[in-house]
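Build me a structure from this.
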Amino acid sequence: MSRKAAPAPPAADAAAPAPHYHGHRERLRDRFQEAGADALPDYELLELLLFRSIPQRDVKPLAKELIRRFGSFAEVLGAPASRLTEIKGVGQGVALDLKIVEAALHRMAKGAVAKRTVLSSWSAVLDYCRTTMAFAEREQFRILFLDKKNAVIADEVQQTGTVDHTPVYPREVVRRALELSASAVILAHNHPSGDPTPSGADMRMTRELVDIAKPLGIEIHDHVIVGRDGHVSFRGLGLI
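Purely as a prediction, here's the structure:
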C-alpha cells in the first residue's frame, strides 16, 4: 500500500521578508540627502546615528526615548555615558559612539577659533563655548588665552565644579596668562541650570580678576556665560 509523499519543505534559499524598519532607514537616509538635516526633527537625526550603532533593530523608539529623557539632540550627545547607558537599549558601544560624535563636534567648533583673530569672528567663539559647555551637567570654567593679535594661543578648562558652583582663583588665571605670555583672555563658564544670568559671585570674581590683570597689562576681553537657554556677555551688559 503506497503512502502519500510528505509535502516538500520550503526551499532553503527562499528569502524572508525584510524587517519593516529597513525601508524606513532608506527613506530617512534619502530625505536627509535630499532635504538636509534641517528637515529632520531631533529624533530622526538621532536615528541616523543609531543606524550604524544598532544595525539589526528598529531604533525609532530608542531615539524618541533618548530625546524624551534628555530634552534635545544636543543634550543626548552631551549626556555622560553613565547616564546614557541607564536607557534600555543603550549599551557601552552605543554610548561610546554618541560620545565620539560629541567629541567630533567639539573639535570642529574648536577649529573655527584656533589661531584666528577671535574678536573678528565673535560668533564662532560663542558657538564654540555653547557647543563645548552649554549642555554639560557640571559647571566648567574655561579660559581662551590670546596673543597681541587676539589670536587664540591656548584654550584650557581651569576648573570643573558641581551643578551650581565652580571655584575660580583669579590669581591662578593671571599666573597662567603670564606663563603663556598672553596679552588678553576671554573667560567662559556654563550654568547647568540653563539660565545664563550672572550670579553675584560671578560678578565679584570677574571684577577681582579685572583688577588683578589690568596692572599687569592683561586685558579681560569678556566673560561669557552659556546655558541651554542662551548666553550672556559681561561686556554686552556693560559689566566689563
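
Every contact and neighbour count from this point should use C-alpha atoms.
Fine.

what comes up buried for stretch 114-124?
By neighbour count, with 16 or more other Cα atoms under 10 Å as the criterion, the buried positions of stretch 114-124 are Ala114, Lys115, Arg116, Thr117, Val118, Ala124.

Of those, which pair is most distant in space?
For the buried residues of stretch 114-124, the maximum inter-member distance is 12.3 Å, found between Lys115 and Ala124 (Cα to Cα).

which residues do the two both contact?
Shared contacts of Lys115 and Ala124, defined by Cα atoms under 8 Å, 6 or more residues apart in numbering, are absent.

Could you list every helix and strand in contact with the helix or strand encompassing Thr206?
Here Thr206, judged by DSSP states H and E, is contained in helix 200-213. Judged by 3 or more Cα pairs under 8 Å, 6 or more residues apart in numbering; DSSP states H and E, helix 200-213 is in contact with helix 170-179, strand 219-227.

Please provide the structure for the following sequence as well, for comparison with the first:
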Amino acid sequence: MPPKPAAEETEEKPHYLGHRQRLRDRLLQNGAGSLQDYELLELLLCLAIPRIDVKPIAKDLIRRFGSFAGVMAAEPDQLMEVSGIKESTAAAIKIVQGAALLMQRQDVLQKPVLSSWKSVLDYCHSVMAHDQNEQFRLLFLDGKNALIADEVQSRGTVNHAPVYIREVVKRTLTLGAVSIIMAHNHPTGDPTPSRDDIDMTRAVQRALAEVGVNVHDHIIIGRKGHASLRSLGYLDAVKAR
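Alright, predicted model coming up:
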C-alpha cells in the first residue's frame, strides 16, 4: 500500500496565516502607512497571540478605545477587559507605546526645545492626548533651552488635576531649571483654556518670576489639537529677575 501522507500535508493551514503574511509583506514593502489601524494592531497582536485569528480582537480594541493611539494609551486593566487580551498581550501593547514615546522623547532631548517646537507638541500630544484623566506635566529647561527633565507633577479626574505652586517652585529650583513649560490635557478633547487654567498659569508665572525662572508657555492638549496660552495672550508680561 502507498505510504500515508504526512500529517502536515493533509492538515489545512488556518486561513489567517496567509492573511498575516500579506499584511507583513505590505508593511515591509510600503511601510506602516499602508495599513489600516486595525491591521497594524493585528500584526502586533499576532506576535503575542500567534495561534488564533486576532483580527476580531484588533477590531474590538479599536472599537472600544476609538483608535490605534487610544489602544496604546489604555491602561492594562482596561485592555484586559476585552475578550482575548491577557496580561502578556497587554504588556506587549504597553511595550510598543513605551518604545514610541521613548523615541519621541529622545528626539526632544537632542535639540533646544524652543527651536524644535513641533517635536515638543507631538511628544506632549502622544503622552497626554488619550489619557482619560487630567495630568499636569512640567518640562524643565536649562539656560540653553535644553530639556533637563520631563515630569508629571499630578494626576486628577476627568476635568481637574491639582497644581501646587509651592511644589512647582521647589522642584524647579531643585533641578536648577532656568525656565519651564507647563502642559496639561483636557480629556474632553477640547483644548480651550478655562478661567481656572488661566488664573493658575499666571499664579505659577508670578511665583517663579520671584526666584528668577521664566515660564515659556502653558500648553493644553486635546485629542485633536492644542492651545498655547502664550499665543492666546494669557501669559502675563512678567520676566524673571
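
Got a TM-score for the pair?
Overlay of the two chains. TM-score (TM-score structural alignment, normalised by the length of the first structure): 0.93; 234 aligned residues with a Cα RMSD of 1.6 Å.

Rebuild the helices and strands packed on helix 200-213 of the first structure as JSON lines, extending it with mean neighbour count and distance to Ala37 of the first structure.
Listed next are these as JSON lines, based on neighbours: other Cα atoms under 10 Å; distance: least, Cα to Cα, whole Å:
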{"stretch": "helix 170-179", "mean neighbour count": "16", "distance to Ala37 of the first structure": "40"}
{"stretch": "strand 219-227", "mean neighbour count": "22", "distance to Ala37 of the first structure": "23"}
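
Give the buried residues for the longest helix along the second structure.
If you go by DSSP state H, the second structure has its longest helix at helix 87-109. Neighbour-count burial for helix 87-109 of the second structure, with 16+ other Cα under 10 Å as criterion, is recorded at Thr89, Ala90, Ala92, Ile93, Lys94, Gln97, Leu101, Gln104, Arg105, Val108, Leu109.

Counting by contacts, list what that helix packs against.
helix 37-48, helix 68-73, helix 76-79, helix 117-128.

Out of the ones you listed, flag the one nearest Ala146 of the second structure.
Evaluated with Cα to Cα, these place helix 117-128 nearest to Ala146 of the second structure, the distance being 11.5 Å.

against the first structure, where does that closest one fall?
Per the alignment by TM-score structural alignment, helix 117-128 of the second structure matches residues 122-133 in the first structure.

If you count neighbours, what's buried in that stretch?
By neighbour count on 16+ other Cα under 10 Å, the buried set for stretch 122-133 of the first structure is Ala124, Val125, Leu126, Asp127, Tyr128, Cys129, Arg130, Thr131, Thr132, Met133.

how near is the first one to His106 of the first structure?
I take that to be Ala124 of the first structure. As judged by Cα to Cα, to the nearest Å, Ala124 of the first structure and His106 of the first structure stand 12 Å apart.

so how far is Gly18 of the second structure from the counterpart of Arg83 of the first structure in the second structure?
Under the alignment (TM-score structural alignment), Arg83 of the first structure pairs with Gln78 of the second structure. The gap separating Gln78 of the second structure from Gly18 of the second structure is 31 Å, by Cα to Cα.

ok, now Arg195 of the second structure?
As judged by Cα to Cα, Arg195 of the second structure and Gly18 of the second structure stand 56 Å apart.

next one: Leu121 of the second structure
Separation of Leu121 of the second structure from Gly18 of the second structure (Cα to Cα): 40 Å.
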